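**Student:** Take this sequence and fold it.
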Amino acid sequence: MQPSSRRVLLVDDDRRLTDMLASYLHQHGLHAEAAPGCEAALQRLRSGAGYGAIVLDLMLPDGDGLDLCRRIRSLGNAVAATPVIMLTAKGDPLDRVVGLELGADDYMPKPFEPRELLARLRALARRPPLAEHRTALVLGDVRIDRDARRVHVGQAEVQLTSRQFDLLQVLAESAGRVLSRDYLMDAVGSEAADSTDRAIDVQIGRLRAALGDDPRQPRYIVTVRGIGYCFRRPDASGRGNG
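**Tutor:** Down below sits the predicted model:
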């Protein structure tokens, strides 16, 4: 186990809880550091110290744990791959769903047993490194490298304009969901001069051509008439499905 994997960042303003957890984890070979809020946590994460996991409370004095999770995942470096266990005293299952969708790896409601947290931290430590998967999105034979802004279909690299890459990323990150033309225009920042349904249709056409996608029998981008477009979610075999 690498030294950084034994370091845990506890993001919670409950000093009594973090002291207790730090002591318990230390007894089991882990070194825990506490950050009482969002900005303190980001400062530690940006310091380059490196952590094996982040235990993140949903309710923080200077912000929202869900927003902090999103910010961590958007840092664009190895920090973005750090596993996150989200804590909350709320009973709303929507918080759990949103947290997982924003990139949390696990979820624990308060109160909890320290030994359960330890077991979950150990389970996360046994997972393969996630850095590549955090920065790369793979759907069937399409691979999108977010950091390098490169796209491969199979073994071949696809040359895209900046806007085409943004459009592909938005579609792929919502694979299986139908996105309206208005949503896509907002997401890729269309200029006023080309902010029309037709402009998005043209961009989709060029993107399909670059991917080698036949609009009559699409493997990747499906047209949903009257609404917008959907990136096919691959089935278990890796092929796109409807």
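
**Student:** From here on, just use CA atoms for contacts and neighbour counts.
**Tutor:** OK.

**Student:** tally of neighbours for Asp57?
**Tutor:** Around Asp57 there are 28 other residues, counting by other C-alpha atoms under 10 Å.

**Student:** Now do the SS call for the nearest residue to it once chain neighbours are set aside.
**Tutor:** Leaving aside its chain neighbours, Asp57 sits nearest to Leu87 (4.5 Å; criterion: C-alpha to C-alpha, 6 or more residues apart in numbering). Put simply, Leu87 is strand when judged by DSSP: H, G, I helix; E, B strand; the rest coil.

**Student:** let's see this one next to it:
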Amino acid sequence: MARAKMLLVEDDSALAELLIWHFKREDFEVRHTADGEEALLLAREAAPDIVLLDWMVEGLPGIEVCRRLRRAPETANVPIIMLTARGEEEDRVRGLETGADDYVTKPFSPRELVARVGAVLRRVRPALAGEALTYADIEMDTVGHKVRRSGRMVPLGPTEFRLLKHFLEHPGWVFSRDRLLDAVWGHDSDIEARTVDVHIRRLRKAINVGDKPDLIRTVRSAGYALDAESTA
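**Tutor:** Here you go, the predicted structure:
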């Protein structure tokens, strides 16, 4: 099962420590900061699977961090749950309109928060719910290392398999060549960014056999995304 990466932005050290303990127990990989500006840098370095964001943090306010995360292509689709002592309806509406997916008012039960995070992730990251990944008519068995499209087996090389797996874990997300290099080849890879284009072409050729719609969208000056809507 894929391990979820969480970015926790919280300046209450006691609460942060408690949440880190609870989420690490649930096998989350947690990065923590108390500073809004640093949160943006951490998210830019490696896009998390989910952000727990306190409204009142050092540096940039949480509401502005949320706004900027939504504007950046690499984090536009990352789910954000805001943590706040502000319980007024106007504040809740403002937080949701800024782009938060959920809103949890302090004090709260850590167990309830874990459950709510799990519910959000199951909706947006099917990889975290089991070993089978599906999107449109593509199915991937990550344990048996098999891929099918419309029930038909699709032979893939190891690199194309890892590339497709990464796309299936983040459907709709746009990834630059550099981010794909980090995710699929690793941070220490000395492979050129152009190599990504070669493997994207190979992946397209493999999964688009039989005049199937091309599910991989090229985003000019940005990168690539797995996006069925682009074929509609």
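
**Student:** The residue nearest to Asp57 of structure 1 corresponds to which position in structure 2?
**Tutor:** Counting by TM-score structural alignment, Leu87 of structure 1 corresponds to Leu83 in structure 2.

**Student:** what ranges do the helices span in structure 2?
**Tutor:** 13-25, 36-45, 62-71, 89-98, 110-124, 158-169, 177-180, 194-207 (DSSP state H).

**Student:** Quick one: average offset of the fifth one versus structure 1, please.
**Tutor:** This points to helix 110-124 of structure 2. Its aligned residues in structure 1 lie a mean 0.8 Å from helix 110-124 of structure 2 after superposition (mean C-alpha distance after the TM-score superposition for structure 1).

**Student:** Tell me the helices and strands packed up against that helix.
**Tutor:** helix 13-25 (3 or more C-alpha pairs under 8 Å, 6 or more residues apart in numbering; DSSP states H and E).

**Student:** now the helix it packs on against helix 110-124, angle please.
**Tutor:** Relative orientation of helix 13-25 of structure 2 and helix 110-124, computed by axes from the mean of the first three to the mean of the last three C-alpha atoms, to 10 degrees: 50 degrees.

**Student:** so helix 13-25 of structure 2 aligns onto which residues of structure 1?
**Tutor:** Helix 13-25 of structure 2 covers residues 15-27 of structure 1 once aligned (TM-score structural alignment).

**Student:** contacts for that stretch?
**Tutor:** The contact list for stretch 15-27 of structure 1, computed with C-alpha atoms under 8 Å, 6 or more residues apart in numbering, reads 10, 12, 31-34, 36, 114, 118.

**Student:** For it, buried residues please.
**Tutor:** 18, 21-22, 24-25 (16 or more other C-alpha atoms under 10 Å).

**Student:** got it, and stretch 44-57 of structure 2?
**Tutor:** 47-57.

**Student:** what's the distance between the spatially most central residue of structure 2 and Ile207 of structure 2?
**Tutor:** Centre of structure 2 computed as the mean C-alpha position; nearest residue by C-alpha atoms, centre = their mean is Asp49, 3.6 Å away. As defined by C-alpha to C-alpha, to the nearest Å, Asp49 of structure 2 lies at a distance of 26 Å from Ile207 of structure 2.

**Student:** One more: Leu52 of structure 2?
**Tutor:** 36 Å.

**Student:** do the same with Glu45 of structure 2
**Tutor:** 30 Å.

**Student:** ok, now Ile50 of structure 2?
**Tutor:** 29 Å.

**Student:** which helix of structure 1 spans the most residues?
**Tutor:** helix 197-211.

**Student:** In structure 2, which residues correspond to that helix?
**Tutor:** The aligned range for helix 197-211 of structure 1 is empty, by TM-score structural alignment.

**Student:** Now that helix: buried residues?
**Tutor:** So for helix 197-211 of structure 1, counting by 16+ other C-alpha under 10 Å, buried means 199-200, 204-208, 211.

**Student:** Output the contacting helices and strands for it.
**Tutor:** helix 162-173, helix 181-188.

**Student:** can the ones you listed go into JSON lines with extra columns for distance to Arg73 of structure 1?
**Tutor:** Shown next, in JSON lines, are these (distance: least, C-alpha to C-alpha, whole Å):
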{"stretch": "helix 162-173", "distance to Arg73 of structure 1": "14"}
{"stretch": "helix 181-188", "distance to Arg73 of structure 1": "18"}
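
**Student:** Can you tell me which of the ones you listed is most buried?
**Tutor:** Comparing these by mean neighbour count (mean count of other C-alpha atoms under 10 Å), helix 162-173 ranks first with a mean of 18.

**Student:** List the contacts of that helix.
**Tutor:** 137, 139, 144, 149, 179, 184, 187-188, 203-204, 206-207, 229-231.

**Student:** Buried residues, stretch 126-144 of structure 1. List them.
**Tutor:** 131, 134-140, 142-144.

**Student:** list the contacts for Val57 of structure 2?
**Tutor:** 9-11, 34-36.

**Student:** As TSV, these with distance to Thr134 of structure 2 would be great.
**Tutor:** Converted to TSV, those look like this (distance: C-alpha to C-alpha, whole Å):
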residue	distance to Thr134 of structure 2
Val9	31
Glu10	34
Asp11	38
Ala34	36
Asp35	37
Gly36	35
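
**Student:** Out of those residues, which comes closest to Asp101 of structure 2?
**Tutor:** Nearest to Asp101 of structure 2 among those is Val9, at 15.5 Å by C-alpha to C-alpha.
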